[in-house]
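Asker: One predicted model, sequence on top.
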Amino acid sequence: MSYQEAKERYAALGVDTEAALAACADKAVSIHCWQGDDVVGFDNKDGGAGNGIQTTGNYPGRARNFEELKADFLQAVRLIPGKKRINLHACYAVFTEAHPWVDRDQITYDHFAPWVAFAKEHGFGIDFNPTIFSHPMVKEGLTLSSPDETVRRFWIAHCIACRRIAERMGAELNDQVLNNVWIPDGFKDVPADRLGPRMRLKAALDEIFAEPCPHVIDSVESKFFAIGVESYTTGSNEFYMSYAARHPGVYNLLDAGHFHPSEYISDKIPALLCFFDKVPLHVTRPVNWDSDHVVNYTDEIREICKEIVRCGALDKVLVGLDFFDASINRVAAWVIGTRAFEQALLNALLQPDEELKRLQDTGAFTKKMMLMEQAKIMPFSDVWAEYCRREGVPADESWFAEVQRYEDEVQSKRG
């Protein structure tokens, strides 16, 4: 079937494919830089992730520095349709002779000016994250909730520095920057004090968010559990949801891997939109727990996108990707995961939502079920092919040959 035929088929259901294509192309997706180097960063003198985060695999060709990571990122985005942002962690500070290495509590905008220049050159937005892991000042698995005043002060200073950097980034790009705080804090076994760590975290956040930063959108990222903190997570969903509700301008970021396997992020999005004007979102693919697998075109990813579209929230849900897989080609991982999200988003934009809502509101549930099932077998692939053609990227698997060429000619030559 051709695009024109698919367009007519969708029109029969009341769906405007041209409007869907335009909306998909205009929705920015924040692509995480840390897939390219296994969350190692440039500031860790010991090398490697740890103290709260873990990447598995040892596929050759990992980016080792700023120039290699930029090149790999560009190679990936050439094969991905749609509008892009760069999601940066503070550990990706660029140290030079003019701006040498400093510890995380002393970083400044100058260490990220090269990233801003890169973003300006290629028309990317930027989002930012304090890096509160993989550092000696993660003591006993604790950071902002630590009873050790020295530890807590170090991480408060780091987070304040990051907000100031994000503010300068936003000013330079004439944009708003999502600055997201995630901490690994918690306990492996049943704690004797559940309240104390959360009161310390609350006080730390109050200090971190005290300074007005008009170019910054602040978020805190909740978590259910992880390896090493199976019994208690300080920054739980209830804690951060309550904090965000009491602190205008701070939002609870939903990560698709940070909830119980029986919970669905797609259902949480419309719930939050009743009360918040923005919902920051990290899209990943958990396998039994927060394992951050490469995003695929799965049922839940499609449902997440459907809720974003159904709620009229394309401008309210701030989408960032968050996966890291070192067992496969890292550039290919970026391409597979981001294209999967773009496919899910375009598919969501092609649903006959108005008719489905009408059928639900009038109690015509049998017809609603029929139409939902019919929508699943509509000629989506022809609209996807047209989207990719307009965006100047391959629609089919032919993109992989370019990644293979890049691995052979560039990545395989890295030590």
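Answerer: Sure thing, it's come through. Numbers count the residues shown, from 1 in each chain.

Asker: switch to C-alpha atoms for all contacts and neighbour counts from now on
Answerer: OK.

Asker: Show me the contact partners of stretch 66-76.
Answerer: Here stretch 66-76 makes contact (C-alpha atoms under 8 Å, 6 or more residues apart in numbering) with 33, 36-37, 42, 63, 92, 94, 331-332, 334-335, 403.

Asker: Strands of the stretch 201-350 of the chain, start to end?
Answerer: Assigned by DSSP state E, counting those that start in this stretch, the stretch 201-350 of the chain shows strands spanning 216-221, 232-233, 250-255, 279-283, 285-287, 289-293, 317-321.

Asker: structure B:
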Amino acid sequence: MTVKERYEEAKMRYSKIGVDTEKAISELSKIKLSMHCWQGDDVIGFDQKGPLTGGIQTTGNYPYKATTPEELMADIDKTLSLVPGKHKINLHASYAIFEDGEWADRDALEPKHFKKWAEFAKERGLGIDFNPTYFSHPKSDNGTLSAADEDVRKFWIRHGQACLRISEYLASETGQVCMMNIWIPDGLKDVPGDRKAPRERLKASLDEILATPYDKNKVAVAVESKVFGIGAESYTVGSHEFYMNYAAKNNVMCLIDTGHFHPTENVADKLSSMLLFYDKMALHVSRPVRWDSDHVVIFNDDARDLAQEIVRNGADRFYIGMDYFDASINRISAWTNGMRNFLKALLYAELQPMEKFTELQNAQNFTELMSLTEQIKMLPMGDVWNYYCEKNGVALEEDWFKDCMEYEKNVLSKRA
């Protein structure tokens, strides 16, 4: 049978439970994932040569990582050729591109340092999201926006202000809203003597950054929490409670990173509560294994639960960024697997009879609700997925990995 024939059979089977596969595909095509550039080079960036700091670690030594902007862009191109749909790219400030021997410290970054990224995105019809980089820098060793050293704190405030200007530039160039996300690694390894003062300084720093004029129609600001980090196991200044309240009071978004909570927490369960108080939310989709390990996203229960909450609450209310970095496997494969898997999870959600589920729940018919939920798991979603891939001109599920390995053989392996 052809892909189309298999799809037509799947379409008929889904219709029997009241699901319109054409509508599901149409809705999926509207969702943009923000592809994180840092998977391609193990979060190194182009503005410093030192080690990763701030509790961030990449593990593994698979060869052929990108070491130049040109290599990174080529790898992004390759990955996007394997992922159905039209998406965005997500940059950290540390990926500034300097030319002719120029260099600028993080508090002096300008839009011109991201001109090549803007051109890259415009040529491909992509949007760009942006992140200040508050780690892997000599001035980040003893805190950033919460630092007790006032000179250090002011340096990082200037960095945040510079990033707002850069984000507005990227939005103007691409014609798409730029989501600018603020995350800092500030915290303490052992029990703090004072929990309040660092948070007071963080609040003051954020207030000063956001007092910088910027076009709110072009830049959507988010703040991101974390439960703990390596070297900050006992105390994280930017906790979930801090940022959730700060975001609500200051009319910015609270970003939920699926790796930034305790392993037993159901992150998907948080979305519907928060959306009662926020117009929009931002997400970083990762896969924590024991801790915030940023494993590649797979098509598992956590991904499906998260995707179902996104769809049920309105996918247009979310900025969805991917955030993982595995240095133990081929990086094109890591990117592609993670993005395709989360798109599969979103398609799985679109193929649910949501109205029927609600009707059964309201009628307290939990017997049929459970039975229908389990029945759906046996329907041929893979045939709908392959049809979606074919419609978008990308490789089918059983074919893309071979293409990825050909790229490693013909391109990656030629790198120094």
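Answerer: Ah, there it is. Quick caveat, the model's predicted, so the values are computed rather than measured.

Asker: and the end-to-end length of stretch 390-406 of structure 1?
Answerer: Using C-alpha to C-alpha, to the nearest Å, one end of stretch 390-406 of structure 1 lies 24 Å from the other.

Asker: corresponding residues in structure 2 for it?
Answerer: The aligned range for stretch 390-406 of structure 1 in structure 2 is 391-407, by TM-score structural alignment.

Asker: So what's the gap between the matching stretch and the chain middle?
Answerer: 23 Å (C-alpha atoms, centre = their mean, to the nearest Å).

Asker: What of stretch 242-249 of structure 2?
Answerer: Computed by C-alpha atoms, centre = their mean, the chain-centroid distance of stretch 242-249 of structure 2 equals 20 Å.

Asker: Report the aligned residue range of structure 1 for it.
Answerer: Against structure 1, stretch 242-249 of structure 2 falls on residues 239-246 (TM-score structural alignment).

Asker: average offset between the matching stretch and structure 2?
Answerer: Here stretch 239-246 of structure 1, set against structure 2 after superposition, deviates by a mean of 0.6 Å using mean C-alpha distance after the TM-score superposition for structure 1.

Asker: Would you mark the buried spots in that stretch?
Answerer: Buried residues in stretch 239-246 of structure 1, counted by 16 or more other C-alpha atoms under 10 Å: 239-241, 243-244.

Asker: just stretch 13-27 of structure 2 next, same as before
Answerer: For stretch 13-27 of structure 2, burial by neighbour count (16+ other C-alpha under 10 Å) applies to 14, 19-21, 24-25, 27.

Asker: what two of these are the furthest from one another?
Answerer: Maximum pairwise distance in the buried residues of stretch 13-27 of structure 2, criterion C-alpha to C-alpha, is 15.9 Å, between Y14 and E27.

Asker: shouldn't Y297 of structure 1 be in contact with L346?
Answerer: No: judged on C-alpha atoms under 8 Å, Y297 of structure 1 makes no contact with L346 at a distance of 11.5 Å.

Asker: any shared contact partners between these two?
Answerer: By C-alpha under 8 Å, 6+ apart, Y297 of structure 1 and L346 have no common neighbours.

Asker: Comparing those two, which shows the higher neighbour count?
Answerer: L346 (26 against 17; other C-alpha atoms under 10 Å).

Asker: Helix, strand or coil: sort out the nearest residue to the more buried one once chain neighbours are set aside for me.
Answerer: Closest residue in space to L346 of structure 1, ignoring its immediate chain neighbours: C24 at 5.9 Å, by C-alpha to C-alpha, 6 or more residues apart in numbering. Secondary structure assignment for C24 of structure 1 (DSSP: H, G, I helix; E, B strand; the rest coil): helix.

Asker: what residue of structure 2 takes the place of C24 of structure 1?
Answerer: Using TM-score structural alignment, the partner of C24 of structure 1 in structure 2 is L28.

Asker: isn't its match right up against L346?
Answerer: Yes: if you go by C-alpha under 8 Å, L28 of structure 2 and L346 touch, sitting 6.9 Å apart.

Asker: buried stuff in the helix or strand harbouring I166 of structure 2?
Answerer: Using DSSP states H and E, I166 of structure 2 falls within helix 150-174. Across helix 150-174 of structure 2, burial judged by 16+ other C-alpha under 10 Å covers 152-174.

Asker: One more: stretch 245-264 of structure 2?
Answerer: By neighbour count with 16+ other C-alpha under 10 Å, stretch 245-264 of structure 2 contains the buried residues 246-247, 252-262.
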